[in-house]
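*Asks:* I'll drop the sequence and a predicted model, then ask my questions.
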Amino acid sequence: MSVIDTIAIGDRFGAWTVTAKGRRLISGDSRRVCFCRCDCGTDLSMEAYALTSGGTTRCRTCSNRNKANMSHRLTHGGSETRLYRIWMLMRRRCSALTNPDYPNYGGRGISVCSEWNDFAAFREWANGNGYEAHLTIDRRDNNGNYEPGNCRWVGRKAQNRNRRDNIRYQWRGRQMLLSEIAEITGLPYSLIRQRVRRDGWQVERAASTPPGTRWQHEGRYNDIGL
């Protein structure tokens, strides 16, 4: 799925509203573009990446007016901050085809909501929703977009647990990671992981057998304690 396929008629990117999608000759090539209307009424067609990357958020007339009348907003004072780097990386992984993380984000149809094309809006949300310097942004639904209702700030440990490639096991009526089971039982994670993934134990047995227990397998006794 290309970037333009993730954009719907009516989507907003800054002051732009997407009114239609079609094709236009650009440097002699027929390319798919979005036809947009600025809040001031100016119509313009542009490639999808210009919108999703934040390369344009309003027409030139509005941009010049904004510079003249609201210059204090143009310098948000955050370009050297960690939060700004998080914001940039979030947008690049969803829209930049050359970004190494694109296949796992934009390539899967994940996008950043139009509201967050403005760093000031993203910063306001972050500061009002628990952002701290040691936390990372995490999507509750790994198949969902970056948007206020689907995002939260968590520690690195919690984010790693929410990776979509993590394997969860049925234990005590819940789907859980082995690391979570280890925390609850007090057994070493490495021991439970070895029992389940290498030795083929059922999770219930692996989580309830004390360390150092000898067990019989194929007629032999093996010491699986650490």
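*Replies:* Thanks, I have it.
*Asks:* Please make it C-alpha for all contacts and neighbour counts, starting now.
*Replies:* Noted.
*Asks:* Wait, a helix at residue 153?
*Replies:* No - counting by DSSP: H, G, I helix; E, B strand; the rest coil, residue 153 falls outside a helix, being strand.
*Asks:* what's the burial count for the closest residue to it other than its chain neighbours?
*Replies:* Leaving out its chain neighbours, the residue that sits closest to residue 153 by Cα to Cα, 6 or more residues apart in numbering is residue 137, at 4.8 Å. Around residue 137 there are 19 other residues, counting by other Cα atoms under 10 Å.
*Asks:* by contact count, what packs against the helix or strand hosting residue 157?
*Replies:* Here residue 157 sits within helix 156-161, counting by DSSP states H and E. Helices and strands touching helix 156-161, by 3 or more Cα pairs under 8 Å, 6 or more residues apart in numbering; DSSP states H and E, are strand 136-139.
*Asks:* contact partners of the strand it packs on?
*Replies:* Here strand 136-139 makes contact (Cα atoms under 8 Å, 6 or more residues apart in numbering) with 86, 145-146, 150-156, 159.
*Asks:* Relative to residue 103, which of the residues you listed is nearest.
*Replies:* Closest approach between the contacts of strand 136-139 and residue 103, by Cα to Cα: residue 145, at 14.4 Å.
*Asks:* isn't the closest one right up against residue 111?
*Replies:* Yes - using Cα atoms under 8 Å, residue 145 is in contact with residue 111, at 5.2 Å.
*Asks:* more crowded one of those two?
*Replies:* Counting neighbours by other Cα under 10 Å for residue 145 and for residue 111 shows that residue 111 has the greater number, 23 against 20.
*Asks:* Would you confirm that the more buried one contacts residue 142?
*Replies:* No - counting by Cα under 8 Å, residue 111 stays clear of residue 142, with 11.7 Å between them.
*Asks:* if we can go back for a sec, helices or strands up against the following helix or strand past the helix holding residue 157?
*Replies:* Next along the chain after helix 156-161, taking DSSP H and E as the criterion, comes strand 169-171. Other helices and strands packing on strand 169-171, by 3+ Cα pairs under 8 Å, 6+ apart, are strand 174-176, helix 203-208.
*Asks:* alright, now check it against this:
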Amino acid sequence: MIAKRNHTLFSTWAGMMYRCYKPYHSHYKYYGAKGVTVCDRWHDFWNFVEDIDNHMENGYLLYHKSYQLDKDKNGGMIYSLGNCKVITAEENNKLHHDKQQRKVLAFNDNEKMEFNSLAETGKILNIPRSSIITSIKRNSRHKSGYYFKYVS
């Protein structure tokens, strides 16, 4: 049997586990810190390989560097066989970019403005992105007088 660390899917599995459970990982803040987890079955590497090889549609494509595992098949917060699909790295990057480009509504007693992204909101209103995010999370008025919320 091939050693776990030498298996082609090891880096995919390890990356998933680290993003979800290792606070020092650079992407933990987007995954584990937001409640994203890995199903119990996939905590065992060999169960992960078995499911990818035998039960996941197009799972064999994960053996190629240009494909990635995407957990958002059902809008879920868990990496599992039923919640994941295999997509190209290009598709995954576009999905990630689209999620980051959420529209923002800025409003006060006199006006409402819609922006295409947090970056655009901050640039036009001259407010730091982090301040806008804090205002959204707290559902509070920013010192500029605006409330902010994401537009669906």
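*Replies:* Arrived safely, thanks for sending. Worth saying up front: this structure is predicted, and the values here are computed from it rather than measured.
*Asks:* Buried by neighbour count, from the contacts of strand 136-139 of structure 1: which ones?
*Replies:* Buried by 16 or more other Cα atoms under 10 Å: 145-146, 151-154, 159, out of the contacts of strand 136-139 of structure 1.
*Asks:* How much space separates the most centrally placed residue in structure 2 from residue 148 of structure 2?
*Replies:* Closest residue to the average C-alpha location of structure 2: residue 30 at 5.7 Å, with Cα atoms, centre = their mean. Remark: distance between residue 30 of structure 2 and residue 148 of structure 2 (Cα to Cα, to the nearest Å) = 21 Å.
*Asks:* now the helices for structure 1?
*Replies:* Remark: helices assigned in structure 1 by DSSP state H are 48-52, 60-69, 71-74, 82-95, 119-128, 156-161, 178-185, 189-193, 203-208.
*Asks:* Quick one: map residue 90 of structure 1 onto structure 2.
*Replies:* Residue 90 of structure 1 maps onto residue 16 of structure 2 when the alignment is built from TM-score structural alignment.
*Asks:* which residues sit in contact with that match?
*Replies:* If you count contacts by Cα under 8 Å, 6+ apart, then residue 16 of structure 2 has residue 38 around it.
*Asks:* Residue 66 of structure 2 contacts residue 91, doesn't it?
*Replies:* No - when contacts are counted by Cα under 8 Å, residue 66 of structure 2 is not listed as touching residue 91 (10.1 Å).
*Asks:* out of those two, which sits in the more crowded spot?
*Replies:* Per other Cα under 10 Å, whichever of residue 66 of structure 2 and residue 91 has more neighbours is residue 91, with 14 against 11.
*Asks:* I'd like to know how far the residue mapped onto the more buried one from structure 1 sits from residue 48 of structure 1.
*Replies:* Alignment note (TM-score structural alignment): residue 91 of structure 2 maps to residue 158 of structure 1. Distance of residue 158 of structure 1 to residue 48 of structure 1, computed by Cα to Cα: 33 Å.
*Asks:* Check residue 99 of structure 1 too.
*Replies:* For residue 99 of structure 1, the distance to residue 48 of structure 1 - Cα to Cα - is 16 Å.
*Asks:* Repeat that for residue 105 of structure 1.
*Replies:* Separation of residue 105 of structure 1 from residue 48 of structure 1 (Cα to Cα) stands at 16 Å.
*Asks:* ditto for residue 81 of structure 1
*Replies:* Applying Cα to Cα to residue 81 of structure 1 and residue 48 of structure 1 gives a distance of 28 Å.
*Asks:* neighbour-wise, which of the two wins?
*Replies:* residue 48 (20 against 10).
*Asks:* right, and the more buried one touches residue 33 too?
*Replies:* Yes - counting by Cα under 8 Å, residue 48 of structure 1 touches residue 33, with 6.2 Å between them.
*Asks:* Does residue 105 of structure 2 fall in a helix, a strand, or a coil region?
*Replies:* strand.
*Asks:* surely it meets residue 120?
*Replies:* No - with contact defined as Cα under 8 Å, residue 105 of structure 2 and residue 120 do not form a contacting pair (11.2 Å).
*Asks:* higher neighbour count, the two?
*Replies:* For residue 105 of structure 2 versus residue 120, neighbours defined as other Cα under 10 Å are more numerous around residue 105 (19 against 16).
*Asks:* roughly how far apart are the closest residue to the more buried one other than its chain neighbours and residue 50 of structure 2?
*Replies:* Leaving aside its chain neighbours, residue 105 of structure 2 sits nearest to residue 114 (4.5 Å; criterion: Cα to Cα, 6+ apart). Using Cα to Cα, we find residue 114 of structure 2 at a distance of 47 Å from residue 50 of structure 2.
*Asks:* neighbour count winner among those two?
*Replies:* Taking other Cα under 10 Å, residue 114 of structure 2 and residue 50 do not tie; residue 114 has more neighbours (16 against 12).
*Asks:* Aligned to residue 135 of structure 1, what sits in structure 2?
*Replies:* Match for residue 135 of structure 1 (TM-score structural alignment): residue 67.
*Asks:* quick one, what contacts the nearest residue to its match once chain neighbours are set aside?
*Replies:* Nearest in space to residue 67 of structure 2, with sequence neighbours left out and distances taken as Cα to Cα, 6+ apart, is residue 88 at 4.2 Å. Applying Cα under 8 Å, 6+ apart to residue 88 of structure 2 gives the contacts 66-68.
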